[in-house]
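Enquirer: After the sequence you'll find the predicted model.
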Amino acid sequence: MNKQLKLILITSSIIYAVLFSSASWAQTVLQEIQQTGVLKVGIRKDAVLFGYEDGQGWKGYCTTFADSLANSLSRQLNRTVTVAAVRSTIQNREAIVRNGNVHIECGPNTISSAKEKVENIKYSQAFFITGTQLIVKNQNRNVSLANTSIGVLQGSANLAAVARVYPRAEIVQFPERYLGITAVSNGKITAFAGDTILLVGEAVRQGLPVDNFALLPSQPLSCDVYGMILPANDSQWQNTVNSFINSSEGKQAWGTWFGGLVPYLKATIDYCTK
C-alpha cells in the first residue's frame, strides 16, 4: 500500500470516528429512549412546586410529570422506560438540552422566541402562566413600596420589571429564592419580587402560613408563560411532549401540585389570560 493511499484511509477513519463516535448521533430522542430505556430530565433543585430537593431526593411537579411521561413512553415504545434526573440551573438549562445531556428540561422557563433562536432550543407549548408580583407581610400590604427595600433573585427576569416600576426602591439581590422569602418573613426587607407561583411555593416549602402574606400589586408587573425546554430540531419529540401535556395523565400531574393553589393564583391567571 503506497503512502498516499494509507494517508487517505487513516484520514477517513479519523473523520468517521469523529462523526459517529456518539451512539446517539443523528438519532431522534425517541430512538435514543427506545435504545437505552432512559428518559433524561433536567430538574431544578430550588424551584419549589416545580422541582426541589428535600433531603430525600427530588420532588415537585416535574418529578411527577417525568414519571408519568416515562410510563406513557413505556407503553408507546413497548419497553420499560425509567427516569434519570439531572440537576439543572438558570445558567445551564438551555445548554444541557442543546448538548444532549437531557431530553427535556422541566422548570419555570419563560417562553421566548428570541431565546429559542439564540440558544438553539425549542419550548414546548405553554403549561403554566404566572406573573411578577411582590410578596409582603400582611401588615405591609397597604404600604407604598416606592421607597422601600425590595429583594429579587440574582439573574432573574423580575429585576427589570421591579426597576421599571419602582425606580427609587432599594433593590437587594439574593443568590437563592428562599433567602429572599426569609428576609421578608424576618422583616429585613419589605418585599421580595418573583413569579407568583414561585413565591407561594417557597413560602409553602418553608412552612410559612400563606395567609400571613399578601401578593402585590393585584395586577402583576409582567406576565410569564412557562414551557419546557426541548431540542430544536426534533419535531417528533416536540409533538410527543406537547401531546402528553394535553393528555389526561399530563393534566393529572399538573393538578396534583397546582390544583390546590388555584385560589391564590386566580387573580394573576385571570389578568394574564384576558
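Expert: Sure thing, it's come through. Residues are numbered from 1 along each chain as shown.
Enquirer: going forward, measure contacts and count neighbours with C-alpha atoms only.
Expert: Fine.
Enquirer: any chance you could map the strands in the stretch 151-274 of the chain?
Expert: 170-174, 191-195, 213-216, 223-226, 229-231 (DSSP state E, counting those that start in this stretch).
Enquirer: Kindly reformat those as a markdown table and extend each row with distance to Gly42 and mean neighbour count.
Expert: As requested, those are exported to a markdown table (distance: least, C-alpha to C-alpha, whole Å; neighbours: other C-alpha atoms under 10 Å):
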| stretch | distance to Gly42 | mean neighbour count |
| --- | --- | --- |
| strand 170-174 | 23 | 18 |
| strand 191-195 | 20 | 28 |
| strand 213-216 | 29 | 21 |
| strand 223-226 | 15 | 20 |
| strand 229-231 | 9 | 28 |
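Enquirer: Second structure follows, compare the two:
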Amino acid sequence: MNKKLKFIIATSLAFLGTIFPQKISQAQIQEKIIRKEEITVAVREDVFWFGSREDGKRTGYCVDIAYALAERLSATGNTLNPIRVRFVTSTVQSRWDLVTSGTVDLECGPNAILPEREEKYGVYFSTPFFISATQILAERGRQEEDINTGNGVVGAIRNTTTVGDLEKVFPEEQIEKKFLSLEQGMDALMDGEISGFSNDGTILLGAALERNLDLEKNYTLITVNQANGRPFCSGYGFILPGGKKNLSWQRYINDFLANDKKAQRIRFDWLLDGLSDNSQRLWEACSKD
C-alpha cells in the first residue's frame, strides 16, 4: 500500500477516535442484547470481502467484525456467558426491513451512506468503514467502446444508488435496472445481454475475481464520473435501527469502529491490506478535498 493511502487511512481513524472517545457508559448498551446474550447480525452472501460463502461457511469482513463486536459487548456488558452471534442472510432488497422490523440488531455490508436513506427507511448509519465509487465492468474491445461512446446498455441492481448515479450520466434507454442481485447482473454481462454491469468498484472487482475474469487482458473497470470529473463516491456503513431511543446503539457502534483494536485490525486485514490498484485509485480520488 502506498504511503499516501496509509496516511489517509491513519488520519481518518485518528479523526474518528477524537469524535467517539473510548469511554462509553454501561447505559448505552442495548439491554436486549445483554439480556438474551445474543446479537443478531444480517450479512450478505454474495459480496466478496464483505460477506460470502466458502466451503459452505460464512466468511468476510462482516462475519469477523460481528464476532469482534460480540466479544466487546460481552466484556463491557459483564454478561455471565459470552454473547453469541446469530447470522441472518440479507439482500439488497431485504436489508432495510430486516433492521426496521427488529429482526436483526444491525446489517453489515457495502451500504452507501446517504442522509435521504436514513429518512426514507427510518434507520441510522454508522460511521464509514470503507470508501468506494461507481464503476462499470465491461469486456475489453467492443463492449468497452460502446460504453465510452454512449452506445452501450449498462445494467444495475434496481433501487440502488448505482442507478441514480448512472441516470446522471446516461440516457434512460441505456440503463437496464431490472436486476435484483449481483449474480443476475453478472450473468447478463457474461451472456452479452448488456454491454456493461455497474456497481461499486470494489464489489465488481470481487465479482470478477470470483468468476476468474482476467482484468488485465479481457475485462476492464470504467469509472463513472460526475460532470465535474469526480467519481460518484460512497462511504460504507452498518445499517442500524433508527429513532431517538437507538441513538445510544449508534454511538456504541461508532465508538467500536473507531477505537476497538480488534475491529481496526479486521478492517485492515480484509479491506485495506494489499488494496488493489483500482481500489487505491478510487480511495484516493474520493478522499480529495
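Expert: Received the coordinates, thanks. Please read these numbers as outputs of a predicted model, since none were measured by experiment.
Enquirer: Got a TM-score for the two of them?
Expert: After superposition, the two chains reach a TM-score (TM-score structural alignment, normalised by the length of the first structure) of 0.80; 248 aligned residues with a C-alpha RMSD of 2.4 Å.
Enquirer: ok so, going back, determine which of the strands of the stretch 151-274 of the first structure approaches Ile129 of the first structure most closely.
Expert: The closest of the strands of the stretch 151-274 of the first structure to Ile129 of the first structure is strand 223-226. By C-alpha to C-alpha, the value is 4.4 Å.
Enquirer: List the superposition-based mean deviation of the closest one with respect to the second structure.
Expert: Strand 223-226 of the first structure, aligned to the second structure and superposed, deviates on average by 1.4 Å (mean C-alpha distance after the TM-score superposition for the first structure).
Enquirer: Read off where the helix or strand harbouring Ile8 of the first structure ends up in the second structure.
Expert: Following DSSP states H and E, one finds Ile8 of the first structure within helix 3-20. With TM-score structural alignment applied, helix 3-20 of the first structure matches no range in the second structure.
Enquirer: related to what we said a few turns ago, so which of the strands of the stretch 151-274 of the first structure is nearest Gln31 of the first structure?
Expert: strand 229-231 (13.8 Å).
Enquirer: In the second structure, point out the residues matching the closest one.
Expert: Against the second structure, strand 229-231 of the first structure falls on residues 239-241 (TM-score structural alignment).
Enquirer: Would you mind listing the outside residues contacting the matching stretch?
Expert: 96, 99-100, 102, 105-108, 111, 122-126, 249-250 (C-alpha atoms under 8 Å, 6 or more residues apart in numbering).
Enquirer: What is the nearest of these to Glu176 of the second structure?
Expert: Distance to Glu176 of the second structure across those (C-alpha to C-alpha) is lowest for Asn111, with 21.1 Å.
Enquirer: what's the nearest residue to the closest one if we skip its chain neighbours?
Expert: Nearest non-adjacent residue to Asn111 of the second structure, counting by C-alpha to C-alpha, 6 or more residues apart in numbering: Tyr236, 4.9 Å away.
Enquirer: Assess the claim that that neighbour and Cys108 are in contact.
Expert: No. Counting by C-alpha atoms under 8 Å, Tyr236 of the second structure does not reach Cys108; the two are 9.1 Å apart.
Enquirer: returning to that earlier point: please name every helix or strand in contact with the helix holding Ile8 of the first structure.
Expert: Taking 3 or more C-alpha pairs under 8 Å, 6 or more residues apart in numbering; DSSP states H and E as contact, there are no helices or strands that helix 3-20 of the first structure lies on.
Enquirer: give the contact list for the aligned partner of Phe197 of the second structure in the first structure.
Expert: Taking TM-score structural alignment, the alignment pairs Phe197 of the second structure with Phe192 from the first structure. Going by C-alpha under 8 Å, 6+ apart, Phe192 of the first structure touches 134-136, 150-152, 180-181, 184.
Enquirer: For those residues, name the two members farthest from one another.
Expert: Among the contacts of Phe192 of the first structure, Val136 and Val152 lie farthest apart (C-alpha to C-alpha), at 12.8 Å.
Enquirer: pretty sure Asp41 of the second structure contacts Glu107?
Expert: Not Asp; residue 41 of the second structure is Val. Yes. Look at Val41 of the second structure against Glu107 with C-alpha under 8 Å: they come within range, at 5.7 Å.
Enquirer: Compare those two and say which one has the larger neighbour count.
Expert: Glu107 (29 against 23; other C-alpha atoms under 10 Å).
Enquirer: SS state for the more buried one?
Expert: Put simply, Glu107 of the second structure is strand when judged by DSSP: H, G, I helix; E, B strand; the rest coil.
Enquirer: Now the match of strand 229-231 of the first structure on the first structure. Mean distance?
Expert: Averaged out, stretch 239-241 of the second structure is 1.4 Å away (mean C-alpha distance after the TM-score superposition for the first structure).
Enquirer: what distance separates that stretch from the centre of its chain?
Expert: 14 Å (C-alpha atoms, centre = their mean, to the nearest Å).
Enquirer: and if you look at stretch 111-131 of the second structure?
Expert: With C-alpha atoms, centre = their mean, you get 11 Å for stretch 111-131 of the second structure.
Enquirer: Would you check how far apart the residue sitting nearest the centre point of the second structure and Pro128 of the second structure are?
Expert: The geometric centre of the second structure, computed from its C-alpha atoms, lies nearest to Pro110 (C-alpha atoms, centre = their mean), at 1.3 Å. Distance, Pro110 of the second structure to Pro128 of the second structure, by C-alpha to C-alpha, to the nearest Å: 10 Å.
Enquirer: Find the nearest non-adjacent residue to Lys137 of the first structure, please.
Expert: Lys137 of the first structure sits nearest to Phe213 (C-alpha to C-alpha, 6+ apart), 4.4 Å away.
Enquirer: doesn't Val184 make contact with that neighbour?
Expert: No. Contact criterion C-alpha under 8 Å: Phe213 of the first structure and Val184 do not qualify, at 9.5 Å.
Enquirer: Give the residues shared as contacts by these two.
Expert: Common neighbours of Phe213 of the first structure and Val184, using C-alpha under 8 Å, 6+ apart, are 135-137.
Enquirer: Compare the residues you listed and tell me which has the most neighbours.
Expert: Scoring these on neighbours with other C-alpha under 10 Å, the highest-scoring entry is Ile135 at 29 neighbours.
Enquirer: who are the neighbours in contact with the residue nearest to Lys137 of the first structure?
Expert: 135-138.
Enquirer: Out of these, which sit inside strands?
Expert: 135-137 (DSSP state E).
Enquirer: would you turn those residues into JSON lines with distance to Glu53 of the first structure?
Expert: What follows is those, written out as JSON lines (distance: C-alpha to C-alpha, whole Å):
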{"residue": "Ile135", "distance to Glu53 of the first structure": "23"}
{"residue": "Val136", "distance to Glu53 of the first structure": "25"}
{"residue": "Lys137", "distance to Glu53 of the first structure": "26"}
